[in-house]
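A.B. asks: Sequence first, then the predicted structure, then my questions.
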Amino acid sequence: MRHNIIGIDVGGSHITLSQVDTEKKELISSSYVREHIDSFGKKEQIFEDWVAAINKAIEGLEKETLLLGIAMPGPFDYENGISLMLQGKFMDIYQVNIKEVLAERLSLSQDQIYFVNDAAAFLEGELYGGCVQGYKRVFGITLGTGLGTTFFKGEFSTDEDLWNSPFRDSICEDYLATRWFVKRYKQLTGETITGTKDLYEKPQELQAQMFEEYAESLGEFIVKYVKYYDPEAIVLGGNITKAYPLYQEKLQEYLEENDIHVKIEISKIFEDAAILGAASFAIKSQ
């Protein structure tokens, strides 16, 4: 049977999904859906919103041909589709079998639904239709509100969960996520920014200083943790990566000084990588 593949990315504030063209290895833009979700809301409302969004994306498709790949944040039992998020977002669906709920409400078999970690889905998307097609060993890093780390060595990408690993006087995420820019800018100026976008409008000298410091942190992280995976390439994604030209040279210098010569690739798909990767994961899992 030829399947209609749907990639779904479930985030803390939105659900984003699309049908996937498996020949072109890209999203079918006419089916693209993005809807707001209150992840702090009650279970019934969360499921209603998810199902409504999925129904928009699958409109007109035969139910028996569907295959759903769903990228979810952790902690989560991905094989069985059970949420293990006990704190913060999605607390009201803790220990709920989401695969069972979605199958029933969408009139699908549970065998048509696959879950994958959201960081791993990012890398799967870049391997499937993005910037690292054909590579055999790839380490993925997403730099944004949080720090995502994932590794692929020939079968499925795995979540490496390095965000809270020891780093300097704290943990990795404190130096590599958006909050570092907010905190450091406050230290230097006494003023507040919300993220790297705000830096584009600031004095160039200050901008250069912050991105140089950030490049050193990222380089140190790669030397301390990533090099031991011996990847052919490192792929960077997330919103901070969109500013890569501002810290590329310093990062490359740091890596060369530490005898690291791995290829750095920049995400081709960015926000949509997890959608494409979730779909790819579902295909590979058949």
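C.D. replies: Done, it's in.
A.B. asks: alpha carbons only for contacts and neighbour counts from here, please
C.D. replies: Will do.
A.B. asks: Ile70 is in contact with Ile5, correct?
C.D. replies: No: the criterion here is CA atoms under 8 Å, and Ile5 misses it with Ile70 at 10.9 Å.
A.B. asks: so what's in contact with the two at the same time?
C.D. replies: Shared contacts of Ile5 and Ile70 (CA atoms under 8 Å, 6 or more residues apart in numbering): Ala279.
A.B. asks: Looking at these two, which one has more neighbours?
C.D. replies: Counted by other CA atoms under 10 Å, Ile5 and Ile70 do not tie: Ile70 has more neighbours, with 31 against 25.
A.B. asks: Quick check: the more buried one is in a helix.
C.D. replies: No: Ile70 sits outside any helix when classified using DSSP: H, G, I helix; E, B strand; the rest coil, being strand.
A.B. asks: Presented hereafter is structure B, for comparison with structure A:
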Amino acid sequence: MDVAVLEVGGSHVTAAVVSPGGWDVTVVDRVKLESQEAPEAVVGQLAAVARKLPLASGLAVALPGPFDFATGVAWYRNQGKFDQLYGYNLGESLGAELALDRLMFMNDAEAFAVGEWTAGEVREVERCVGVTIGTGIGTAFLADGRVVREGESVPPGGELYKTSYDGKPLEDSISARAILRAYPDPVPGVKEVADLARTGDPVGQGVLETAFTHLASALTPWIDRFGVTRTVLGGSISGAFDLVESVFDFPVAATKDTEHSALIGAAAHYLRSS
């Protein structure tokens, strides 16, 4: 059964159909999303792009937290995205707007990790972790492809960003904003820092190595506790992996498919939950 999937970010939404036979992804549309508009307007935008998909078998949606993925209630506040949806039941409204028989939400970092376990760098690895790095940091610890959120072997909720590092929130040390703050000159983004490092800029190289060293240090105790044998990095900053691979002393790889992994993961979870 093909699965209709939306991947929702703060600025764009991607609509795709995932075919589980070979985990082929057909992107139907990717459009700009005005995420700071009123709830009804956000629902309208999501519904408009979802209607381009075959919805007879329902819809899987991957999106960032804070969000109650079981009930469909959004809890965004001071996120710079979806702030007007705080306490709003997005699932109820979107399901009614599209007359869906089934609507499933999934954390985007978890969707990425499940996608990589299904068809990527950690395919069928018994114990692995996926890490997405962009404006913030997302993690998902998987045991046989299933997300583990509870217990002493994982961070609170399975989310590394909830931990502190060097007495500060982890995202103060490893995130896009942390890297841009550490680089002494104004640059548009981390990609530009990486480009400078590749042309021999020692400052850019040092900033990236420092940030990823922090990530490796923060991850290591949880890798040991959970028994992780392989880690996969995703998100926009994973494009700098070639510059920092040497800072990791555990098996780690960057995704080869930043566009499709979360779509595949959401579809795989949707089918598994049927």
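C.D. replies: Noted; the coordinates are in hand. The shown structure was predicted, so the numbers you read here are calculated from the model rather than taken from an experiment.
A.B. asks: TM-score of the superposed pair?
C.D. replies: The TM-score (TM-score structural alignment, normalised by the length of the second structure) is 0.88; 262 aligned residues with a CA RMSD of 1.9 Å.
A.B. asks: Helices of the stretch 51-200 of the second structure, start to end?
C.D. replies: In the stretch 51-200 of the second structure, the segments counted as helices under DSSP state H, counting those that start in this stretch are 90-98, 108-119, 176-182, 190-198.
A.B. asks: got the ones you listed as a markdown table, with distance to Thr163 of the second structure columns?
C.D. replies: Shown next, in a markdown table, are those (distance: least, CA to CA, whole Å):
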| stretch | distance to Thr163 of the second structure |
| --- | --- |
| helix 90-98 | 28 |
| helix 108-119 | 16 |
| helix 176-182 | 16 |
| helix 190-198 | 23 |
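A.B. asks: now, of these, which is deepest in the fold?
C.D. replies: Stretch with highest mean neighbour count among the helices of the stretch 51-200 of the second structure: helix 108-119 (a mean of 29; mean count of other CA atoms under 10 Å).
A.B. asks: Pull up the aligned stretch in the first structure for that one.
C.D. replies: Using TM-score structural alignment, helix 108-119 of the second structure lines up with residues 118-129 of the first structure.
A.B. asks: What's the average distance for the matching stretch when superposed on the second structure?
C.D. replies: Between stretch 118-129 of the first structure and the corresponding residues of the second structure, superposition yields a mean separation of 1.0 Å, by mean CA distance after the TM-score superposition for the first structure.
A.B. asks: residues making contact with that stretch?
C.D. replies: Counting by CA under 8 Å, 6+ apart, 9, 25-26, 71-74, 132-135, 139-140, 142, 148-152, 156-159, 235, 267-269, 273-278, 280-281 sit against stretch 118-129 of the first structure.
A.B. asks: again with stretch 245-265 of the first structure
C.D. replies: Stretch 245-265 of the first structure is touched from outside by 131-132, 208, 211-212, 214-216, 218-219, 223, 227, 231-236, with contacts defined as CA under 8 Å, 6+ apart.
A.B. asks: try 7 Å
C.D. replies: Identification of contacts with stretch 245-265 of the first structure by CA atoms under 7 Å, 6 or more residues apart in numbering yields 131, 211-212, 215-216, 219, 232-236.
A.B. asks: Give the aligned equivalent of His12 of the second structure in the first structure.
C.D. replies: Per TM-score structural alignment, His12 of the second structure is aligned with His14.
A.B. asks: er, Gln45 of the second structure I mean
C.D. replies: Checking TM-score structural alignment: Gln45 of the second structure goes with Asp49.
A.B. asks: got it, and Leu98 of the second structure?
C.D. replies: Match for Leu98 of the second structure (TM-score structural alignment): Leu106.
A.B. asks: which one is that match nearest to, not counting chain neighbours?
C.D. replies: Leaving aside its chain neighbours, Leu106 of the first structure sits nearest to Val51 (7.1 Å; criterion: CA to CA, 6 or more residues apart in numbering).
A.B. asks: where's the one you found relative to Lys43 of the first structure, distance?
C.D. replies: Separation of Val51 of the first structure from Lys43 of the first structure (CA to CA, to the nearest Å): 12 Å.
A.B. asks: residue ranges for the strands of the stretch 1-150 of the second structure, please.
C.D. replies: For the stretch 1-150 of the second structure, the strands defined by DSSP state E, counting those that start in this stretch occupy 3-8, 12-19, 24-32, 59-63, 67-68, 73-74, 103-107, 127-133, 137-143, 146-148.
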